[in-house]
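[1] What follows is a predicted protein model with its sequence.
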Amino acid sequence: MRGTQASRLETFVDAAFAFAVTLLVVSFDAMPASVSELHEALRRAPAFLAGFAILAMFWATHHRFSRRTGLSDARVTTLGLLLIAVALLYVYPLRLIMGVGLHFLTFGWAPSPIPIGFAAGEFRSLYVIYGLGFAAMCITMLLLNRHGLARAEALGLDPVERCLLKQEAGAMVWLLIPTVASIVLALLPMPPRTLFQGLPGIVYCTLAVLMPWYGVRSARELARVRAEMDAA
């Protein structure tokens, strides 16, 4: 752990993500004035938790990078500021896509935050905007971890530490694959008012298989590298 003290950039990143989370709260517009309004607000809780989990994933990835490397050079600062800007711009598409997606997954139980015009292609355009934001977050974290690997010699990283940075970068690549596929599908012409319009969202379900598989593969690779270090 080289980054034992939080830098001003890390503090800024933490504050930006904290502010982004406040934009995802269950009842953002006003406090519920009755029990029925409270029930209505709580129906938005699954969308809030899903959006919170995604923001927390990127925040935790940045936190691990900062603790492991302690880098604070110009490239890290630039990418950190880019991460802040994207996170604050991405939070509204994130809130909308989670609300709309869970509205359909729960067969209308979870309220949709906006009316969607299927014939006008609004639903597909929302997937494009969301996908671009998600991809930008992934690419930023990918570049940060790649930069850490490029500075491995200067930092004196051992094989285990290099493996961890490589795996963090690899995770971002696997997250990008369905994201790019979703954007491409959303840009293709689809029959109106059919299930085909949900394909840009359904493709994200592949992450439920891809990421656990990558996690198992990474754990085996890390165990092998540690065994080689112990043997040496």
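    Sure, I can see it. On a predicted model such as this, the values are computed, not experimentally measured, just so you know.

[2] hey, let's count contacts and neighbours off CA atoms from now on
    Noted.

[3] show me where this protein has helices.
    8-22, 35-42, 45-69, 74-105, 122-150, 152-155, 159-187, 199-202, 207-231 (DSSP state H).

[4] Turn these into TSV, including mean neighbour count and distance to residue 1.
    Formatted as TSV, the entries for the helices of the chain read as follows, by neighbours: other Cα atoms under 10 Å; distance: least, Cα to Cα, whole Å:
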stretch	mean neighbour count	distance to residue 1
helix 8-22	16	15
helix 35-42	14	40
helix 45-69	18	5
helix 74-105	19	17
helix 122-150	21	13
helix 152-155	13	11
helix 159-187	19	10
helix 199-202	19	38
helix 207-231	13	17
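
[5] Could you dump those into TSV with distance to residue 116 added?
    Listed next are those as TSV, based on distance: least, Cα to Cα, whole Å:
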stretch	distance to residue 116
helix 8-22	24
helix 35-42	20
helix 45-69	17
helix 74-105	8
helix 122-150	6
helix 152-155	48
helix 159-187	15
helix 199-202	14
helix 207-231	25
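
[6] And residue 128, how close does it get to residue 66?
    Residue 128 is 30 Å from residue 66, where distance means Cα to Cα, to the nearest Å.

[7] Comparison target, given below:
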Amino acid sequence: MKLTDQTRESTGFVYRGLSPSRLEGFTDAVFAFAITLLVVSLEVPKTYAELKSMMAGFIGFAFCFAMLVLLWFMHQKFFRRYGLHDTITMVLNSALLFILLFYVYPLKFVFTLTAAIFFGPGVLGDLSDVEGPIMPADAGSEMMTIYGLGFAAVFFLFFMLYRHAWALRDVLHLTPVERWLTREELWATGTMATIGLLSVLIAWLPFPAASAWAGFFYFLIGPAMFVIKYVSRSRLVKKFPERELPAA
């Protein structure tokens, strides 16, 4: 078969899962349902006040939507690259979807509160029916623990998926370049999971605003991913100057 741009990444990684499977179809449905759970209200607003209240949650929803799209893209890339549908893959994928559906509510809560800090309390919408504070002053560490454990669990399961693909590297006939890129993903997903766990530890340190610092810790994700990708790709070019593309 002659390879085209649709059957291979620009990196040279051959797609082994070009035809979407029932597993991927089910996963797409779960991602769609998770996005539905993020919607402020499933009912059409009947008054302008209800419309304003619903639109107030747009900023938090936008951040959550972007996060879910990122996770969906990572999932799609894995299954396109390796095309695995064995029992271990199905178990890991099912666990990922289970965590995702649980994680969506802490995700929305944290991003909505974060948006309120930067853009004002108006993004929280109508709180007239809420009794007491939105979150107790001493609950920050617990909130960041729930969020951090969910974050770490999601990326740990991605790490395990790539670890499984690495274990099957000979069965999948991965080329040297593909093996290198698989290790790169192991480093990336493992680092993401580690950041989530470290943020949980920071949230419980005995100093003021520990939960806030736990949140700021996630800003390390960008630099960490840049370093991993930059170092990996630089070494890849040196080791494979001609980018040994997989043969057709």
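    Looks like it arrived, so ask away. Computed from a prediction, not measured in an experiment: that's the story for all the values here.

[8] distance of the residue nearest the centre of the second structure from residue 93 of the second structure?
    When the second structure is reduced to its mean C-alpha position, the closest residue under Cα atoms, centre = their mean turns out to be residue 71, at 3.7 Å. Note on residue 71 of the second structure: its distance to residue 93 of the second structure, by Cα to Cα, is 12 Å.

[9] which bit of the second structure covers stretch 166-174 of the first structure?
    Counterpart in the second structure of stretch 166-174 of the first structure, with TM-score structural alignment as the criterion, is residues 183-191.

[10] Please enumerate residues in contact with that stretch?
    Contact with stretch 183-191 of the second structure is made by 155-156, 158-159, 162-163, 166, 224-225, 228-229, 232, as judged by Cα atoms under 8 Å, 6 or more residues apart in numbering.

[11] mind running it again at 6 Å?
    Identification of contacts with stretch 183-191 of the second structure by Cα atoms under 6 Å, 6 or more residues apart in numbering yields 155, 159.

[12] same question, stretch 98-107 of the second structure
    The contact list for stretch 98-107 of the second structure (Cα under 6 Å, 6+ apart) reads 34, 147, 150.

[13] The first structure: matching residues for that stretch?
    Under TM-score structural alignment, the match for stretch 98-107 of the second structure is residues 85-94.

[14] how far away is the residue lying farthest from the centre of the second structure from residue 127 of the second structure?
    Farthest-out residue of the second structure from its mean C-alpha position, per Cα atoms, centre = their mean: residue 47, at 35.6 Å. With the distance defined as Cα to Cα, residue 47 of the second structure ends up 16 Å from residue 127 of the second structure.

[15] go on, residue 15 of the second structure?
    From residue 15 of the second structure over to residue 127 of the second structure the distance is 49 Å, taken as Cα to Cα.

[16] ok, the two, which is more surrounded?
    Neighbour comparison, residue 15 of the second structure and residue 127: the larger count goes to residue 15, with 19 against 12 (by other Cα atoms under 10 Å).

[17] how about the nearest residue to the more buried one, chain neighbours excluded?
    residue 81 (4.5 Å; Cα to Cα, 6 or more residues apart in numbering).

[18] Isn't that neighbour up against residue 18?
    No. In this structure, residue 81 of the second structure is not within contact of residue 18 by Cα atoms under 6 Å, at 8.5 Å.

[19] For the counterpart of the residue nearest to the centre of the second structure in the first structure, which residues are in contact?
    Under the alignment (TM-score structural alignment), residue 71 of the second structure maps onto residue 58 of the first structure. Neighbour list for residue 58 of the first structure: empty [criterion: Cα under 6 Å, 6+ apart].
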